[in-house]
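In: got a structure for you, letters missing:
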């Protein structure tokens, strides 16, 4: 009998942590007809006071050699009959189990202080992770929100493991400054990054839906200091922005009051920039006197940017377009067996005015494969050959075998 890759997910809404653990373990284990090699657990911040009990409770019920996970302001999973739910700000626990024949699984936990110099040799990163660059590993990363060194880690992995795919998200608490949790086998952390490297008979394919649309035209940063834009096209940034907003439709002007963002161009050499060519970043504040604009990333002279608006319609259209593109490529065999979803806290019901939008749209195109995940403080996914930490994004990591395995 063929030993095929298997994937299962269960979501529990039980308010008791013991009952929730019992339910997700029972449902996922009964869905697998072979041993679980990897577990991923996501827990709602409604259980904040009980984070330390999660791993002992799971260990009592579940035997899995590698388990990672984290807390989220909301969690995503399957409630039965292939129906997904996105539960925000209420008790919920999502467990994914995977049987991965022919796959080498290496878990790790790293903190910012351990990260090698980005100017050094790639071997330093390979030694840190403990995984050879061939066969090309696929990474799932879950990081702490603050001081985790996640941007340097993403650059380092891209550098040391060319061709690898990395997905994941930043653990979140649902409230500013709240407690987060990272789970790594039998240990609980509040800092750094936990992850798994998956090498061998496995492919991770990605969909990165940013859900913002550009307005106006691209500008060039002609003067900047860290995360502060001091000049755009040699003009005062705030005046540039005011002129742009004045030209918008009344509907877009209203939207710009609380859904205005900056998109930083990812490719310095691309001449015609379009939707999807940008990294979306927050506008943190403006200096009314000097006209400078502070954003949620570093800027440098010569960099191109474009202002963006985010609304439900743009987000829905962006995700559906990407899902249709992915579906067209699915003549590939074997088919996808499971997926992970890392969605921004700024999406969900707050954006769409209805629950479960992104996950149910995904299921419509991906034939009800098991889906688990959480609402993040930042989403990790590749765009244009490099891996970035995104905002206001839904990142999907879709898993399949490279080839069918037979015993």
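Out: Sure thing, it's come through. All values derive from a computational prediction rather than experimental measurement.
In: For the rest of this, base every contact and every neighbour count on C-alpha atoms.
Out: Will do.
In: Residue 260 - how many residues pack around it?
Out: Residue 260 is flanked by 21 other residues according to other Cα atoms under 10 Å.
In: just residue 250 next, same as before
Out: For residue 250, using other Cα under 10 Å, the count is 11.
In: Relative to residue 124, how far out is it?
Out: Distance, residue 250 to residue 124, using Cα to Cα, to the nearest Å: 54 Å.
In: Pasting the second one now:
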């Protein structure tokens, strides 16, 4: 036997002796006492303890039967220090990471952060790292809840190092680690071919989601999808296609415009730097686990929406429509509903400015267009859907009203909307009341089969925050005030994605309503709750 083999054998023997000695040392300890000791270990020590013996592993598995979300933020300007602070915090208690979401300021590089996180958490856990316009969460050192507002993320998400000039840099990281027994999680990209940059592989994206879900679940539809788009691709048709392809129970939330990096558990999907594809978006897919262990309950995804716009003036109908594809804008004339006169852009804006009165300089203005369009996936028969899409008002003259985006047709109806902090504040208060009712239900005496909230995500428009409301932490307060000990991770977005029933706030949508999937001046609350499995019947 050579020296290396002899050393390896000695190490193996010493390890076995150590494990046997450890097991023997603690064998007289009552299982309940051991359970209590192990449940207070940091995550890494807990993982080591689970390897000591079969009985210890069983106790560790019993400790981690309920889902868990751990989240922390750091504003330290050094990426190494910031990552160290948040990882130490999220791993301070037992957890087995099933997924990782990190949101960073523009001063940190996506690749640098991914290497630091992988070094600490391992290279096999699916993750998404995005550069955000700001973050919400609890400070890793002080545990104080903070709202950190930076600026809107712009630029190409495919930069090699995603670096930003120092004068525009923002430093900070929000790290969230999730343990979700009963679910399977993976990251799936939306690809576009380099050979034909116009060809977005949308059908493949949807089939990849369905195929992955079918492979781990008893159905083809996930529980939830967390989306991140790179800002260079119009996300409206993508989210509309997901809305069409997925049942009403599938919740979709996310950030329409950011820079991101991801890793999938399936290596074939990790195409970063690939010579064939660009990645236009990525979705973190949550699917039910068909092999869910006995005794594990169910996780629910519920959303609530704080509306931040109010309508202005009369409804209009588009008369003539011209598209500027280079600038991705639309020029149009319109009629006020019930009036025959065709109005140019200046006439339309004069009417709206009269309606706005004192708000004309303080509000961002949009048109919300009701669109009735056919949509299909793959070879399926096309089906009509009705949707509401917002377009920012750029300006107007004696010919046209100019709005951002394309896709408006002659005959489409639209309303004007303005950003409105009073509407947003009232909406936040309503959500707080709804979450308070949920909290009251949790504290009822007989709650063995009641759902309990174990975490939340928040996606807020980058136009909101302290400048919008006049004070900080308004968007986070509905969740924090009702669930002060429950982790909440949030970001300011370049565009808020939200699709799903709003039953949490009693706003179930009718099939006949125009569905809105991309919002403006809104905050989306994703509430994660857990219902324990029924106790086995005694014989």
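Out: Nice, I can see it. Keep in mind the model is a prediction, meaning the values are calculated, not measured.
In: Give me the TM-score for this pair.
Out: Overlay of the two chains. TM-score (TM-score structural alignment, normalised by the length of the first structure): 0.82; 379 aligned residues with a Cα RMSD of 3.0 Å.
In: quick one, helices of the first structure?
Out: Assigned by DSSP state H, the helices in the first structure fall at 17-31, 51-61, 122-129, 150-160, 237-246, 250-256, 312-328, 348-352, 357-365.
In: Please say which position in the second structure residue 115 of the first structure maps to.
Out: Under the alignment (TM-score structural alignment), residue 115 of the first structure maps onto residue 201 of the second structure.
In: Then residue 213 of the first structure?
Out: Matched by TM-score structural alignment, residue 213 of the first structure corresponds to residue 310 in the second structure.
In: buried ones in stretch 314-331 of the first structure?
Out: 315, 316, 318, 319, 320, 323 (16 or more other Cα atoms under 10 Å).
In: Contacts only, for the second one.
Out: Going back to what we said before, that points to residue 316 of the first structure. By Cα atoms under 8 Å, 6 or more residues apart in numbering, residue 316 of the first structure lies in contact with 211, 358.
In: What distance do you get for it to residue 357 of the first structure?
Out: From residue 316 of the first structure to residue 357 of the first structure the distance is 8 Å (Cα to Cα).
In: circling back to that earlier point, check the buried residues of stretch 314-331 of the first structure and tell me the two furthest apart.
Out: Distances among those were taken as Cα to Cα; the most separated pair is 315 and 323, at 12.4 Å.
In: which position in the first structure aligns with residue 480 of the second structure?
Out: Alignment note (TM-score structural alignment): residue 480 of the second structure maps to residue 363 of the first structure.
In: what's the neighbour count on the nearest residue to that match once chain neighbours are set aside?
Out: In space, and not counting its chain neighbours, residue 363 of the first structure is closest to residue 369: 7.1 Å by Cα to Cα, 6 or more residues apart in numbering. The local packing of residue 369 of the first structure (other Cα under 10 Å) involves 24 other residues.
In: Contacts only, for residue 369 of the first structure.
Out: Contact partners of residue 369 of the first structure, counting by Cα under 8 Å, 6+ apart, are 82, 336, 337, 338, 339, 363.
In: what's the answer for residue 432 of the second structure, then?
Out: Applying Cα under 8 Å, 6+ apart, we find residue 432 of the second structure in contact with 477, 478, 479, 481, 482.
In: what's the burial count for the first one?
Out: Using other Cα under 10 Å as the criterion, residue 477 of the second structure is surrounded by 17 other residues.
In: now it: how far from residue 435 of the second structure?
Out: For residue 477 of the second structure, the distance to residue 435 of the second structure (Cα to Cα) stands at 11 Å.
In: can you count the residues close to the residue lying closest to residue 238 of the first structure once chain neighbours are set aside?
Out: Of all residues not flanking residue 238 of the first structure in the chain, residue 291 sits nearest, at 4.7 Å (Cα to Cα, 6+ apart). Residues lying near residue 291 of the first structure (other Cα under 10 Å) number 17.
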